[in-house]
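Participant: Pasting the sequence and the predicted coordinates here, then a few questions.
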Amino acid sequence: MTVDRWLGRIPLDSPSVFLKLVPTLVGFVIALGLTFIPGVMSAHLPVFIVGATAVMIGALLLALLVPWRRVGPRWTVAVPLVAMASIALMRIGTGGSTSAIGVILLLPFVWIATEEGRRNIVIAAVGIFVVLLGPILVDHDATSPADLLRAFFSPVIYLIVAAVVNEIAHRSRVQLAASRAVAAQREELLEQAQRTQDELVLNEARLKTANRLIQSIWNAVTEQSVIGTDLDGVIDVWNPGAEKMLGLTEAQVVGHDRRVIEFHLVSELEDRLRDMDARFTTVVSADDFSALVDTVRAGYADVRDWTYVRADGKQVPVQVAATPRIDENGHRVGFIFVATDMTQAREFARLKDEFVGLISHELRTPLSSILGYLELMRDDDEAPLSDEQLQYLGVAERNAHRLLRLVGDLLFTAQVESGRFPIDITDAELRSVVSASVESARPGAAAAGVALVMEVPDEPVDVRGDTVRLGQAVDNLVSNALKFTPAGGSVTVSLRRDRDEAVVAVTDTGIGIPAVELSQLSQRFFRASTATRNAVPGVGLGLTITKAIVTAHGGRLDIASEEGVGTSISLHLPIETPAPVAEAVPGAEAAP
């Protein structure tokens, strides 16, 4: 049995008054029994012994019958006081000051002194004083000076003893309460530790299951390359798909300070860096990780086409989705690059482009023939058509021309994808190109209720380029701006010099484009969600053609838009002689 449990059994603050009375009751019964033995303890005044017995019985009944739990512990001292009165009567009846029964007084005295509260010190001392004074009051003639001295001096000693006993009991209660609190806290900690251990065991089992599942999934990802890096681009994650795609095992890459840019084409990294900041006048170092994660650092996921270079030097066209790696505190600790092999997709696209180009080329001949015969019917003076027939003929001509333009656009995009489309580089004056596009679009702008504004400088702006193709690019931008601008809005077409560049900007106050869709605008057949929601007609080829033309002239296409506010698209063309991206096809027929 521990000390704490042993102390817990001491009835210092026990609500059981009867248990506290038992020692006094036993002592009284023993003293009462001794009075019946001749020569041991004589009964001088039997009436007091009877009275003492009656009073002790009253104390017993008081301890048993009173609901002390409801009355409160402060009133329980009434029982030892009654017991003390019983012992006082017994003491008077068995010899008074000379009676040996007085020693039993210590039992109720200690009981009262150990109760909580300093007032019980005084109660215990006063009780002793009354008991010692009793024989003197009953038989004062037989009282000696020593009895008087004892009656008045002994309570002082008892008072001191009561104070000491009360303090010891108080400290014992404090220590007991502290021990119980510590024990309760220990029990609670043990229970909590047990619960924590059970949770840890359960979580460990769950973690093992999750790890096995993740490992199974990780090993199953063999068609996509997953590469993880730190903030500087050093590779620390390399999945089986990366092993298959790039020809290196995880052991050959992870832990060897290999960087992800080592598996990219240098030329593509340089082009990307130039696009990020067109103000660069020298070749930017290809060993710049920013080319891959600039968009991700800005807080956006980035999906872009790249070319991976395998360990054996073979090039693999891929589409890479770059995302940040986040720790448990929400801090970015690196990047994840998920790449999909686009070799088959590119081959399918090439075959599709060849098919589209073939079909488009074959469609042009019958369409041109149809338009020719429609023109002959309109100009036939020998058999003139009625007004109604001319109206029908006009509808047929407009639709035939529309179909011919669409076929031309399809043929042009197919030529762009193949890397060869017709372009004739000469001296081109952009003021006339912009003016021609604006004047051609004015009737449509007036019909749509859109203000068309042109801002061109007074001095010429000359570039080296294909006037027809540049005019086609500007026409596409103006046409798009008018289509996406509601009545009452405005479209501004401006031309300016910006150091060594000529900039043609088309700005509208139309429906705008969501920011997440801006990077996809130049893809073939892509249409913004705002266009589909507002049922704006089109097939999604205009910007594809425009970007191809601008790129062929060594320039770039910048797009800025805010949904519900408007869009601004600008063509940046070098004023010096460009190195055309697309090779001119001698003798090729230009698509309209």
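Facilitator: The structure has been received and is ready for your questions. Numbers count the residues shown, from 1 in each chain.
Participant: For the rest of this, base every contact and every neighbour count on C-alpha atoms.
Facilitator: OK.
Participant: For residue 510, give me its contacts.
Facilitator: 481, 484, 485, 486, 489, 490, 564, 565, 566, 567 (C-alpha atoms under 8 Å, 6 or more residues apart in numbering).
Participant: Actually, residue 183.
Facilitator: So residue 183 contacts residue 4 (C-alpha under 8 Å, 6+ apart).
Participant: can we see that at 10 Å?
Facilitator: Neighbouring residues of residue 183 by C-alpha atoms under 10 Å, 6 or more residues apart in numbering: 4, 5, 177, 189.
Participant: And the strands in this protein?
Facilitator: Along the chain, counting by DSSP state E, strands occupy 224-230, 235-238, 302-309, 315-326, 332-341, 426-429, 451-455, 462-465, 490-498, 501-508, 556-562, 566-574.
Participant: Quick one: list the elements packing against the longest one.
Facilitator: Taking 3 or more C-alpha pairs under 10 Å, 6 or more residues apart in numbering; DSSP states H and E as the contact definition, the neighbouring helices and strands of strand 315-326 are strand 224-230, helix 240-246, helix 290-297, strand 302-309, strand 332-341, helix 343-378.
Participant: Specify the angle between that strand and strand 302-309 in degrees.
Facilitator: Interaxial angle, strand 315-326 versus strand 302-309 (axes from the mean of the first three to the mean of the last three C-alpha atoms, to 10 degrees): 130 degrees.
Participant: so which of the strands of the chain comes closest to residue 194?
Facilitator: strand 315-326 (33.1 Å; C-alpha to C-alpha).
Participant: chain center to the closest one, what's the gap?
Facilitator: Put simply, strand 315-326 sits 23 Å off its chain's centre (C-alpha atoms, centre = their mean, to the nearest Å).
Participant: what comes up buried for it?
Facilitator: In terms of neighbour count (16 or more other C-alpha atoms under 10 Å), strand 315-326 has its buried residues at 315, 316, 317, 318, 319, 320, 321, 322, 323, 324, 325.
Participant: Could I get those in JSON lines, plus columns for distance to residue 472?
Facilitator: Below are these laid out as JSON lines (distance: C-alpha to C-alpha, whole Å):
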{"residue": "315", "distance to residue 472": "35"}
{"residue": "316", "distance to residue 472": "34"}
{"residue": "317", "distance to residue 472": "31"}
{"residue": "318", "distance to residue 472": "32"}
{"residue": "319", "distance to residue 472": "30"}
{"residue": "320", "distance to residue 472": "32"}
{"residue": "321", "distance to residue 472": "33"}
{"residue": "322", "distance to residue 472": "35"}
{"residue": "323", "distance to residue 472": "37"}
{"residue": "324", "distance to residue 472": "40"}
{"residue": "325", "distance to residue 472": "44"}
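Participant: ok, and here's another one to check against it:
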Amino acid sequence: MESSGNTGYAADSAMAGRFAGVSGVAESLVENLSIGMVMVDNEGTICYLNQMAERILQISRQDVVGKRVYMLPLKTAIYKVLGENCRDYPVEMNIHGLVVQARATSVICREGACLGDMYELRDITAERREQRKSDEFVASMTHDLKSPLTVMLGYLDALVGDPKVLAGERAAQCVAEIKRSGHRLQGMIEDILDSYRLDAGLVEIRREFCNIGKVLAECCADLAQDAETHGIAFSCTVDPAIPIVKADAKQIGRLFSNIISNAIKFTPKSGEIKVSGFMDGTDIVMEVSDTGIGIPAKDQERIFNKYFRSAKVKGYKGTGLGLTICKALAEEHGGSIEVASSEGEGSCFRVRIPTESQSP
């Protein structure tokens, strides 16, 4: 049996004859599997490795095929794998910087005899990395959800515990802070729920006649006060020529609000934010530019990824889901979102919604 591009698979190996009947197509399939395969016979002799096994274990089959497992150097990756008891359940191990899951299963011939064990090697490094991000997100989110709740409960205790507070101006301040923290808590919970809905394919876009220019103007009116409170100059211009289209006003409004809120969050005092809505050909464009902290070039391709938060924003509260949701909502309307940014100089987010696919 020939090995695809690997003359080192010894044709005169004592075990090679057992697999001689395998067709060339089947051999090619095994050779090009995305998982590593290692065959060991009943006497502990290594019979076969496919290309992925060579890559994961960083070893050439010429060096091991025909050898018994106990003859291998103890510190090699292949000895580490084959020396594990992974028949009953898969075992995870670190090999050359990869997280590899190994599992052994018996190979039974048509006559019912056991030919040996086949070891499956799966590179699950990316999966474990994503799981770690998810775990870190849950830990961070638990803390962030508790913060506004603690603030709300503290002010409620002040209102209930001191009758004088209820009668004074302090009451209005307490209520305002409770309301602000409540909205913040609600926003984070909605992000989590929408993230789940996106993963499950449950986000529903309800298209109705919608004035996107008006939606943008209302978002700006709601958030202008927030920018002023943070000492940020805020301006908004909306082209009255933006047409009425069929879109989900609520989801579009959420998209706009998320981007504008981000600009406010990451722009320091005395900074400036400019929001504009205009037509570019047949596209409705919403643009938000700021003089904030900016986004490092190496992070700009990843900021729309789920849970991703740049090291630059460490210390800023957030779920790491907002931009992921914004991108999904823009794409659900047939549009797109892009960013241009320079670290330390600010960012410009641009959302495009085509009118052709959203026309009444």
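Facilitator: Cool, the structure landed. No experiment lies behind these values; they were computed from the predicted model shown.
Participant: want to try TSV for the strands of structure 1, with distance to residue 31 of structure 1 as columns?
Facilitator: Putting these into TSV (distance: least, C-alpha to C-alpha, whole Å) gives the following:
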stretch	distance to residue 31 of structure 1
strand 224-230	93
strand 235-238	93
strand 302-309	101
strand 315-326	86
strand 332-341	88
strand 426-429	136
strand 451-455	124
strand 462-465	133
strand 490-498	120
strand 501-508	117
strand 556-562	107
strand 566-574	112
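Participant: which stretches of the stretch 101-250 of structure 1 form helices?
Facilitator: 106-114, 119-138, 145-220, 240-246, 250-253 (DSSP state H, counting those that start in this stretch).
Participant: which stretches of structure 2 form helices?
Facilitator: 24-31, 51-57, 77-82, 125-161, 163-167, 169-200, 212-229, 249-265, 322-332 (DSSP state H).
Participant: And those: which comes nearest residue 338 of structure 2?
Facilitator: helix 322-332 (8.7 Å).
Participant: so the closest one corresponds to what in structure 1?
Facilitator: Under TM-score structural alignment, helix 322-332 of structure 2 corresponds to residues 542-552 of structure 1.
Participant: repeat for stretch 94-112 of structure 2
Facilitator: Going by TM-score structural alignment: stretch 94-112 of structure 2 matches no residues.
Participant: about what we covered before: which of the contacts of residue 510 of structure 1 has the largest number of neighbours?
Facilitator: residue 481 (29 neighbours; other C-alpha atoms under 10 Å).
Participant: which residue packs closest to that one, ignoring adjacent ones?
Facilitator: residue 508 (5.8 Å; C-alpha to C-alpha, 6 or more residues apart in numbering).
Participant: aligned partner of that neighbour in structure 2?
Facilitator: So, by TM-score structural alignment, residue 508 of structure 1 is matched to residue 290.
Participant: likewise residue 519 of structure 1?
Facilitator: So residue 519 of structure 1 corresponds to residue 301, using TM-score structural alignment.
Participant: dump the residue contacts of its match.
Facilitator: 338, 339.
Participant: contacting residues for the closest residue to residue 335 of structure 2 other than its chain neighbours?
Facilitator: Counting by C-alpha to C-alpha, 6+ apart, residue 353 is the residue found nearest to residue 335 of structure 2 once chain neighbours are left out, at 4.5 Å. Contacts for residue 353 of structure 2 (C-alpha under 10 Å, 6+ apart) come out as 212, 247, 252, 279-280, 282-286, 330-337.
Participant: on that earlier part again, please report how far the match of residue 508 of structure 1 lies from residue 340 of structure 2.
Facilitator: According to C-alpha to C-alpha, to the nearest Å, residue 290 of structure 2 stands 11 Å off from residue 340 of structure 2.
Participant: Overlap in contacts, those two.
Facilitator: Common neighbours of residue 290 of structure 2 and residue 340 (C-alpha under 10 Å, 6+ apart) are 346, 347, 348, 349.
Participant: if we can go back for a sec, selection in PyMOL covering whichever of the contacts of residue 183 of structure 1 are buried, please.
Facilitator: The following PyMOL line selects those of the contacts of residue 183 of structure 1 that are buried, judged by 16+ other C-alpha under 10 Å:
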select buried, resi 4
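Participant: got the contacts of residue 183 of structure 1 as a markdown table, with distance to residue 401 of structure 1 columns?
Facilitator: Converted to a markdown table, these look like this (distance: C-alpha to C-alpha, whole Å):
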| residue | distance to residue 401 of structure 1 |
| --- | --- |
| 4 | 104 |
| 5 | 104 |
| 177 | 101 |
| 189 | 86 |
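Participant: Of the contacts of residue 183 of structure 1, which is the nearest to residue 272 of structure 1?
Facilitator: residue 189 (60.1 Å).
Participant: how close does that closest one sit to residue 176 of structure 1?
Facilitator: On the measure of C-alpha to C-alpha, residue 189 of structure 1 and residue 176 of structure 1 end up 19 Å apart.
Participant: Contacts only, for the nearest residue to residue 340 of structure 2 once chain neighbours are set aside.
Facilitator: In this structure, residue 340 of structure 2 finds its nearest non-sequential neighbour in residue 348, 5.3 Å apart by C-alpha to C-alpha, 6+ apart. Shown in contact with residue 348 of structure 2 (C-alpha under 10 Å, 6+ apart): 259, 263, 273-275, 287-292, 294, 338-342.
Participant: The residue nearest to residue 335 of structure 2 matches what in structure 1?
Facilitator: Under the alignment (TM-score structural alignment), residue 353 of structure 2 maps onto residue 573.
Participant: again, but for residue 263 of structure 2
Facilitator: Under TM-score structural alignment, residue 263 of structure 2 pairs with residue 481 in structure 1.
Participant: any idea how far that match lies from residue 491 of structure 1?
Facilitator: Counting by C-alpha to C-alpha - residue 481 of structure 1 and residue 491 of structure 1 are separated by 7 Å.
Participant: who touches both of these two?
Facilitator: 445, 450, 452, 506, 507, 508, 509, 510, 566, 567, 568.
Participant: Give me the distance between the equivalent of the third one over in structure 2 and residue 287 of structure 2.
Facilitator: By that I understand residue 452 of structure 1. Mapped onto structure 2 by TM-score structural alignment, residue 452 of structure 1 lines up with residue 234. Distance from residue 234 of structure 2 to residue 287 of structure 2, counting by C-alpha to C-alpha: 13 Å.
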